[in-house]
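Visitor: would you be able to build a 3D model of this:
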Amino acid sequence: MTTSSQSNEKSYFDVHTTGLGFLKRIREVTPGGRKRDAFLACAISALTGTGDKPTYRYLDVRVSGSKAQELVRSYIADVEAGRPVLIQFRVSDTFSDVFVRTSGDKAGMPDATLKGRLLKAAALDLSVLQQMVQHRLDTRGLGYINRIARSQRDPSLRHCSLAMLNGSVDEPVYRYVNVDATDPAVVALLDQYSDDVQAKRKVLVSFRLEDLEASFFTRTKGENAGEHSPVMKSTLSYIGTIKVDGQEVYRDPSKIGHSEILPENAEVAPEVAGNDVPPQVDPPVDQSGEQPAVDSVPTAEASEPLAESAA
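Guide: As a prediction, this is how the structure comes out:
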């Protein structure tokens, strides 16, 4: 490996989620512990679905980018006054977290929310919403396909578990997401490499997800039975590349040379340290081939920010 290639090589994986949403709950957080610094946090009510009847995905994020911090702080007064602030955003390290509600009709009940780090944000005029036909909440990155199941109700649908790679290449963190695939091209690729997944070979893909959603499931066996564990749900809308045990076996022929279809580090981190595929959670997809019942963020709470905006 040359010096120039070494200087360009990245040593970490990124999962990026982008979209439009309303800025909410700006606050300074002071963690417990003497050596932990305070940080700026906010919430984003991300829009997804059709332009005339959008739904919302709630993200609770730490504001990491310096310019993003400046922008968020500049709108504190507007947010506190209930004025709508629309932003375009990029969030990294997206994951789902379980919490217990402390107020309202569901006080004491578990729920889940998306979390991450806000890297970039730009304010938009509300008139942009009038031009939107479809809101897209996109998530891109690299991950392992570790389970594929055919739907018993819809022959054209596939369920699978995707272990998204995040953090250091040497010691990655896996973010698990249950995904549905309906696009014929994606379904065909999953079917083509399902035997490799079944044989527990390392099937690494660059992917695009749509409409990421926080969820949780209750463990039913083992020493952690009864615990609520976070997971995410989404739609697998695109596969750009596939590697099986480190060897590239597929690349979208129509996008060769278009680097924007891949995460920034897709080409420099082809392998993860170790020989094992990522461990499976309990269980993202059950043996019957259908999604298990998983509680998700209630749409009523997710829709609340829009009601505030319209007020």
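Visitor: CA only for contacts and neighbour counts going forward, please
Guide: Fine.
Visitor: doesn't Leu40 make contact with Arg27?
Guide: Yes: between Arg27 and Leu40 a contact is recorded at 6.0 Å, counting by C-alpha atoms under 8 Å.
Visitor: can you count the residues close to Asp295?
Guide: Neighbour count for Asp295, taken as other C-alpha atoms under 10 Å: 14.
Visitor: can I assume it is in contact with Ser215?
Guide: Yes: Asp295 is within contact range of Ser215, at 5.8 Å (criterion: C-alpha under 8 Å).
Visitor: which neighbours do those two share?
Guide: Asp111 (C-alpha atoms under 8 Å, 6 or more residues apart in numbering).
Visitor: now do the helix or strand harbouring Arg62: everything it contacts.
Guide: Arg62 is part of strand 54-63, with elements assigned from DSSP states H and E. Identification of contacts with strand 54-63 by C-alpha under 8 Å, 6+ apart yields 39-49, 69, 91, 113-119, 135, 211-213, 297, 299, 302-303.
Visitor: what residues are up against the nearest residue to Phe216 once chain neighbours are set aside?
Guide: Nearest residue to Phe216, sequence neighbours excluded (C-alpha to C-alpha, 6 or more residues apart in numbering): Pro230, at 4.2 Å. Pro230 sits next to Ser96, Asp97, Val98, Ala112, Ala214, Ser215, Phe216, Phe217 when contact means C-alpha under 8 Å, 6+ apart.
Visitor: please, which helix or strand holds Gly211?
Guide: Wrong residue type there; residue 211 is Asp, not Gly. strand 203-218.
Visitor: chain center to the helix or strand that that strand is followed by, what's the gap?
Guide: Moving toward the C-terminus from strand 203-218, the next helix or strand (DSSP H and E) is strand 228-244. Mean-position distance between strand 228-244 and its chain equals 9 Å (C-alpha atoms, centre = their mean, to the nearest Å).
Visitor: the next helix or strand after strand 228-244 to strand 203-218, inter-axis angle?
Guide: Next in sequence after strand 228-244, counting helices and strands by DSSP H and E, comes strand 247-251. Direction vectors for strand 247-251 and strand 203-218, defined by axes from the mean of the first three to the mean of the last three C-alpha atoms, to 10 degrees, enclose an angle of 80 degrees.
Visitor: second input sequence below; structure requested for side-by-side comparison:
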Amino acid sequence: MTQNTQTTHFDLHITGFGFFNRIRKVEPKKGKPYWSTSIAAMRGDDGQKTYFDCSVVGAEAKALFDTHLSSVGENDVITASFKLGDLYTETFVYKQGVKSGQTGVSLKARLLQIRYLKINDQVVYQKTSSQQPEPIQNAA
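Guide: Here you go, the predicted structure:
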């Protein structure tokens, strides 16, 4: 008996820590609504940032958006440890400002997992070391 071990796809995952911005529920004319966010991922010794535009696809991540991030305000600070997949680039043309008419590049990815979530200095979710999700209860 032989086993088929042929690879049918390749995975590229990005893990990091950063700030969630522009959290929004996208409701396309065709298809199902989905969550989207921009992540300012921290890197380097000086806290440099790399920006990712993400659609939320992981089941646990979707649940966290429904539970904790659906009602965040514009001035709330959301930080998280995350896992992204399926990174690709997309070009666009700036429409206004000093770069008007120039081509820009955006990094796009799928948000697969949230391992740690903090809203305004309060930890609201942390995945345990056994990889089982464990919501953190409010101290109030």
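Visitor: might you report the residue contacts of Arg175 of the first structure?
Guide: Thr94, Phe95, Ala163, Met164, Leu165, Asn166, Val231.
Visitor: now Ala59 of the second structure
Guide: Contacts of Ala59 of the second structure (C-alpha under 8 Å, 6+ apart): Leu112.
Visitor: that one -> the first structure?
Guide: Residue pairing (TM-score structural alignment): Ala59 of the second structure is matched to Pro184 of the first structure.
Visitor: and its match, how far from Ser237 of the first structure?
Guide: 10 Å (C-alpha to C-alpha, to the nearest Å).
Visitor: could you give the number of residues near Gly143 of the first structure?
Guide: Counted by other C-alpha under 10 Å, the residues lying close to Gly143 of the first structure total 26.
Visitor: follow-up on the earlier one: matching residues in the second structure for the strand holding Asp211 of the first structure?
Guide: The counterpart of strand 203-218 of the first structure in the second structure, using TM-score structural alignment, spans residues 78-93.
Visitor: the matching stretch: average distance to aligned residues in the first structure?
Guide: Aligned to the first structure and superposed, stretch 78-93 of the second structure gives a mean residue distance of 1.2 Å (mean C-alpha distance after the TM-score superposition for the first structure).
Visitor: and Trp35 of the second structure, that one's in a strand?
Guide: Yes: assessed by DSSP: H, G, I helix; E, B strand; the rest coil, Trp35 of the second structure belongs to a strand.
Visitor: number of nearby residues for it?
Guide: 20.
Visitor: preserved in the second structure, out of the contacts of Arg175 of the first structure?
Guide: For the contacts of Arg175 of the first structure, the aligned pairs still in contact in the second structure (both residues aligned by TM-score structural alignment, their matches' C-alpha atoms under 8 Å) are Ala163, Met164, Leu165, Asn166.
Visitor: neighbour-wise, which one of the residues you listed leads?
Guide: That'd be Met164 among those, by other C-alpha under 10 Å, with 28 neighbours.
Visitor: what sits against it?
Guide: Val15, Gly141, Leu142, Gly143, Tyr144, Tyr174, Arg175, Tyr176, Val177.
Visitor: in the second structure, which of these still touch?
Guide: Shared with the second structure, among these: Gly141, Leu142, Gly143, Tyr144, Tyr174, Arg175, Tyr176, Val177 (both residues aligned by TM-score structural alignment, their matches' C-alpha under 8 Å).
Visitor: in strands, which of those fall?
Guide: Taking DSSP state E, the ones among these that sit in strands are Gly141, Leu142, Gly143, Tyr144, Tyr174, Arg175, Tyr176, Val177.
Visitor: and the residues you listed, which are buried?
Guide: Among those, those classed as buried by 16 or more other C-alpha atoms under 10 Å are Gly141, Leu142, Gly143, Tyr144, Tyr174, Arg175, Tyr176, Val177.
Visitor: my guess is the last one contacts Phe217, does it?
Guide: It refers to Val177 of the first structure. No: if you go by C-alpha under 8 Å, Val177 of the first structure and Phe217 don't touch, sitting 11.9 Å apart.
Visitor: joint contacts of the two?
Guide: Taking C-alpha under 8 Å, 6+ apart as the contact rule, Val177 of the first structure and Phe217 both touch Val231.
Visitor: coming back round to it: ok, so of the ones in strands among the kept ones among the contacts of Met164 of the first structure, who is nearest Leu157 of the first structure?
Guide: Checking those against Leu157 of the first structure with C-alpha to C-alpha, the nearest one is Val177 at 16.4 Å.
Visitor: check contacts around the nearest residue to that closest one once chain neighbours are set aside.
Guide: What sits nearest to Val177 of the first structure in space, not counting adjacent residues and going by C-alpha to C-alpha, 6+ apart, is Met232, at 4.4 Å. Counting by C-alpha under 8 Å, 6+ apart, Met232 of the first structure touches Phe95, Ser96, Tyr176, Val177, Asn178, Leu212, Glu213, Ala214, Ser215, Phe216.
Visitor: repeat that for 7 Å
Guide: Residues in contact with Met232 of the first structure (C-alpha atoms under 7 Å, 6 or more residues apart in numbering) are Ser96, Tyr176, Val177, Asn178, Leu212, Glu213, Ala214, Ser215.
Visitor: same deal with Thr128 of the second structure?
Guide: Glu134.
Visitor: how far away is it from Glu134 of the second structure?
Guide: With C-alpha to C-alpha as the criterion, Thr128 of the second structure and Glu134 of the second structure are 6 Å apart.
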